[in-house]
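In: Sequence below, structure please.
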Amino acid sequence: MQVHLNELARLRIEGQPRGVTSVCSAHPIVLRAALRHGRQQASTVLIEATCNQVNHLGGYTGMTPSDLVSLVMKIGAEEGCPVNLIVLGGDHLGPNPWRDRPAEEAMAEAEKMVAAYVDAGFRKIHLDASMGCKGEPVALDDETTAHRAARLAAVAEASAKKTGGAMPVYVIGTEVPPPGGADHALTTIEPTAAAAALKTIEVHRRVFAEAGLDQAFGRAIGLVVQPGVEFGNQNVILYGRSKIDALKSVLAKEPQFVFEAHSTDYQGTRPLTALVQDGFPILKVGPELTFVLREALYALDAIASDLLPDYGQRPLYQAMEALMLDQPGNWSRHYHGTDAEMRWLRHYSLSDRIRYYWASAEAQDAVRHLCEAIRGQTVPLPLLWQHMPAAQDFADAPLDPEQVLIWRVTKSLADYHAACGVGNN
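Out: Down below sits the predicted model:
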């Protein structure tokens, strides 16, 4: 059943909490899995892109907002996913990609980016202007952040009125874990203080009103806070609901809002369900989905090595290792240790920084070689059990590798779907 974002607060108040999975990935296989699953379950498919991933200059994916919309709609049409189920969101939209520049210059780029997102059809907008620019503190105070957020909201409002369609809904707040997870082993994460959350709302409400943006603020549905969940390179901090009693009180005082939870990857169904029940119905997931995609690709790589005499010894793994060593920019600042430790982190870290490389020509060639080699092959059950135990239904029949990849991503999406309570209320 479809859940509309502007219904989440009402459903929580009525004691029927429902959630929405926010799929934060631009990988075509992940998108296909999400859109197919949404069509099968007749549920909302919320797909979000970050300011670094997709922007008016291309981002690290090389895609503009309109490029991503075209890709999503193309795959959605191929999968028979109704357009009315698809919701597009922009995450951390603000000056972050240009924070090495003076604030005015960075904000001018951020304005162009927000306009490009809204013009392309994105209608869930997370306003995040909390990061300092050149010569400023790393993290800005609420007042400065709110003024910059209001400036970006004004651009979004104007763009939406110009292009037509629904007006945007907004998410504010920025107290989130590091994008993509932490770089070190974690022991505990403290939730956001209730007073800090209330102050964020109060300052934004006042600043938006002063800017004549009362209607825009009236469409603010979510507040990003830290619920005490996180993952590092090697471990996961699971949700502990006993630690957020004070934070939950914020929603009683501000019934307009729900919380948005970032870095919910690897939590599993039970913690995710508790998050939805406790007022975090927007669950963001990204690295987990590309992690399990890589897991399935490497399993197929190993199966092909064992099954096919001419395939070679894990050529996909070898190609990705060579690629990451040749272009270390996306992982070298995040992985530390001996050469052996950094080697396994490059491939298996929970932060999954290998995801930045799948769009490269070298990676695509290696994946294509794998899929062509194993497509149509009959994989014996014992070999599947060795490398991908849960995939036994694919044994002893001609293999379609793409369907194996989609199946593996869907397994993670199903955990989120169950937690969100779709069809259970």
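
In: alpha carbons only for contacts and neighbour counts from here, please
Out: Will do.

In: Enumerate the positions of stretch 51-60 that are buried.
Out: Buried residues in stretch 51-60, counting neighbours by 16 or more other CA atoms under 10 Å, are found at 51-56, 59.

In: run this one through as well so I can compare:
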Amino acid sequence: MTTLLDSILLAQKQGEARGLPSICSAHPWVLKAAMRSGASHLLIESTCNQVNQYGGYTGMTPAAFAAYVQDLAQENGYPPDRILLGGDHLGPNVWKDEPAASAMAKAEQLVRDYVAAGYSKIHLDCSMKLGDDPEGPLDVEVAAQRAARLARAAEEAAARIGRNQALRYVIGTEVPVPGGATEHEEGVAVTHPADARQSIEATRDAFRRLGLDEAWERVVALVVQPGVEFGDDFVLAYDPTAAADLARFIEPYPFVYEAHSTDYQTPQALTALVQDHFAILKVGPALTFAFREGVFALAMMEDELIPRDRRSRIIQVLDEVMVAHPRHWRTYYQGDAHTQALKRKYSFSDRIRYYWPQPPVQQALKALLSNLAQTPIPLGLISQFLPHQFEKIQRGRLKPVPQIMLQDKILDVLHVYFDACQVDANS
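Out: Coordinates of the predicted model:
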């Protein structure tokens, strides 16, 4: 059985700089934009924090998320059979403060549920220490053994529904923190080829000890650190020279690399990553950041057009909800009250993305779009606050409709990834 990931892997091994963007978001506007992009295929992923057997922070189980994506595809006219579902950071991260026995038992159930729900790309991530692990860094062998346990759980779940041949695995023990860095960083070390080799060999041996030789043949990618990262107030750009040894290392192996935290990289950097065999490019916060930029731009237009007592106040409502419920941003945003207020709105970490589903925010967004639908928006305002969309309107490629312009802000980011990966999509 040949899958989309197999074709990307084959193309890379034949010298083609082909890749695949991984859309790591549950945001409906992001997913709708992707489905309306005209992309020939889509990889949509959810993390263990977003979606798990207890609901995650989205409130969705793997089966519920799969159904949610299917429903969105049907609503937006995108063929569901061209969507590949992936599970990102599947492992004990959510329960890392618990003893290993209970954390791993929950992680095994997590993987089973993902497979049963129809996910095909399974990222096995056991790179974190658990509650009763000894002091010091986590041993690579221990991480590999735990990853193999999860692979066994996945294979057993797949066997019950005849899906083993559909599963493709991503491995690796040098895994960046989900969602970007929590502190300012001046640089991150590129994975040394010797460490990548150790990770591959330890995981291969762990698979084989559990009789998972056939599953090992379906490992398609390795997560390493190519030297890219982003956080609250910084973006570390990809340096092909610094990663040259790592890029050459993977060429004899039947894998490609998966690059995490590629958000906010330049088009040139993303293209270089794909050329250097980082064929799977993860992106998430940059997409919801673009959505936030679009909403704020529309709110600025609303301030110019709508009487004060009828305005949505969406920017203020978002901040009020974030202040009332600081759990998702408190550990990310440091500084005094003014600095934190700026970060809640404009940080690259985009912790604001956790608050869009809140009812007061949804009501404000609905009011914003309704207000702007009732009055023509002067082109001068669009030029001021959404200049790229204004250019497209001038060329007859975009309608000056709030929802369409907002979607196009997200598409601006997606198309950079499609172009870097050579994915066919509407320009």
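
In: circling back to that earlier point, columns distance to Asn96 of structure 1 and secondary structure on top of the buried residues of stretch 51-60 of structure 1, output as TSV?
Out: Formatted as TSV, the buried residues of stretch 51-60 of structure 1 follow (distance: CA to CA, whole Å; DSSP: H, G, I helix; E, B strand; the rest coil):
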residue	distance to Asn96 of structure 1	secondary structure
Cys51	7	coil
Asn52	8	coil
Gln53	11	coil
Val54	12	strand
Asn55	11	coil
His56	14	coil
Gly59	12	coil
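
In: Return the member of the residues you listed nearest to Ala296 of structure 1.
Out: The shortest approach to Ala296 of structure 1 among the buried residues of stretch 51-60 of structure 1 belongs to Gln53, at 23.4 Å (CA to CA).

In: What's that closest one aligned with over in structure 2?
Out: Taking TM-score structural alignment for the superposition, Gln53 of structure 1 sits opposite Gln50 in structure 2.

In: Which residues are in contact with its match?
Out: Counting by CA atoms under 8 Å, 6 or more residues apart in numbering, Gln50 of structure 2 touches 26, 56-60.

In: May I ask which helix or strand encompasses the residue opposite Leu369 of structure 2 in structure 1 once aligned?
Out: Leu369 of structure 2 maps onto Cys371 in structure 1, with residues paired by TM-score structural alignment. Cys371 of structure 1 belongs to helix 361-374 when elements are defined using DSSP states H and E.

In: try Thr264 of structure 1
Out: Assigned by DSSP H and E, Thr264 of structure 1 falls outside every helix and strand.

In: need the helices for the stretch 151-300 of structure 2, in chain order.
Out: 193-209, 213-216, 244-249, 267-275, 285-305 (DSSP state H, counting those that start in this stretch).

In: do you know which of these lies nearest Pro79 of structure 2?
Out: The nearest among the helices of the stretch 151-300 of structure 2, by CA to CA, is helix 285-305 at 21.9 Å.

In: whereabouts in structure 1 does that closest one align?
Out: Against structure 1, the aligned range for helix 285-305 of structure 2 is residues 287-307 (TM-score structural alignment).

In: Just give me how far the matching stretch sits from the chain centre.
Out: Centre-to-centre, stretch 287-307 of structure 1 and its host chain are 21 Å apart (CA atoms, centre = their mean, to the nearest Å).

In: can you check stretch 157-171 of structure 1 too?
Out: In this view, stretch 157-171 of structure 1 has its centroid 22 Å away from the chain centroid, taken as CA atoms, centre = their mean.

In: so the helix or strand where Leu10 of structure 2 lies matches what in structure 1?
Out: Assessed by DSSP H and E, Leu10 of structure 2 sits inside helix 4-13. Mapped onto structure 1 using TM-score structural alignment, helix 4-13 of structure 2 covers residues 4-13.

In: Strands of structure 2, start to end?
Out: In structure 2, the strands defined using DSSP state E lie at 20-23, 42-47, 83-90, 121-124, 168-171, 219-223, 229-231, 234-236, 256-259, 278-283.

In: Compute the inter-axis angle for the longest one and strand 42-47.
Out: Right, the one you point to is strand 83-90 of structure 2. 30 degrees (axes from the mean of the first three to the mean of the last three CA atoms, to 10 degrees).

In: Please tell me which residues of structure 1 strand 83-90 of structure 2 aligns onto.
Out: Using TM-score structural alignment, strand 83-90 of structure 2 pairs with 86-93 in structure 1.

In: quick one: that stretch to structure 2 mean distance?
Out: With mean CA distance after the TM-score superposition for structure 1, stretch 86-93 of structure 1 departs from structure 2 by a mean of 0.3 Å once superposed.

In: Work out the gap between that stretch and the centre of the chain.
Out: 10 Å.

In: how about Ser102 of structure 2, what does it touch?
Out: Applying CA under 8 Å, 6+ apart, no residues qualify as near Ser102 of structure 2.

In: try Val175 of structure 2
Out: 125, 127, 223-225, 260.

In: The same query, at a cut-off of 10 Å, please.
Out: Val175 of structure 2 makes contacts with 89, 125-128, 222-225, 258-260, as judged by CA atoms under 10 Å, 6 or more residues apart in numbering.

In: That one and Ala215 of structure 2: what is the separation?
Out: Using CA to CA, to the nearest Å, one gets 21 Å for the distance from Val175 of structure 2 to Ala215 of structure 2.

In: The stretch 1-150 of structure 1: helices as residue ranges?
Out: Using DSSP H, counting those that start in this stretch, helices in the stretch 1-150 of structure 1 cover 8-13, 28-41, 65-79, 103-120, 142-163.

In: Of all the residues in the shortest one, which ones are buried?
Out: Yep, that's helix 8-13 of structure 1 we're talking about. For helix 8-13 of structure 1, by 16+ other CA under 10 Å, it's 8-10, 12.
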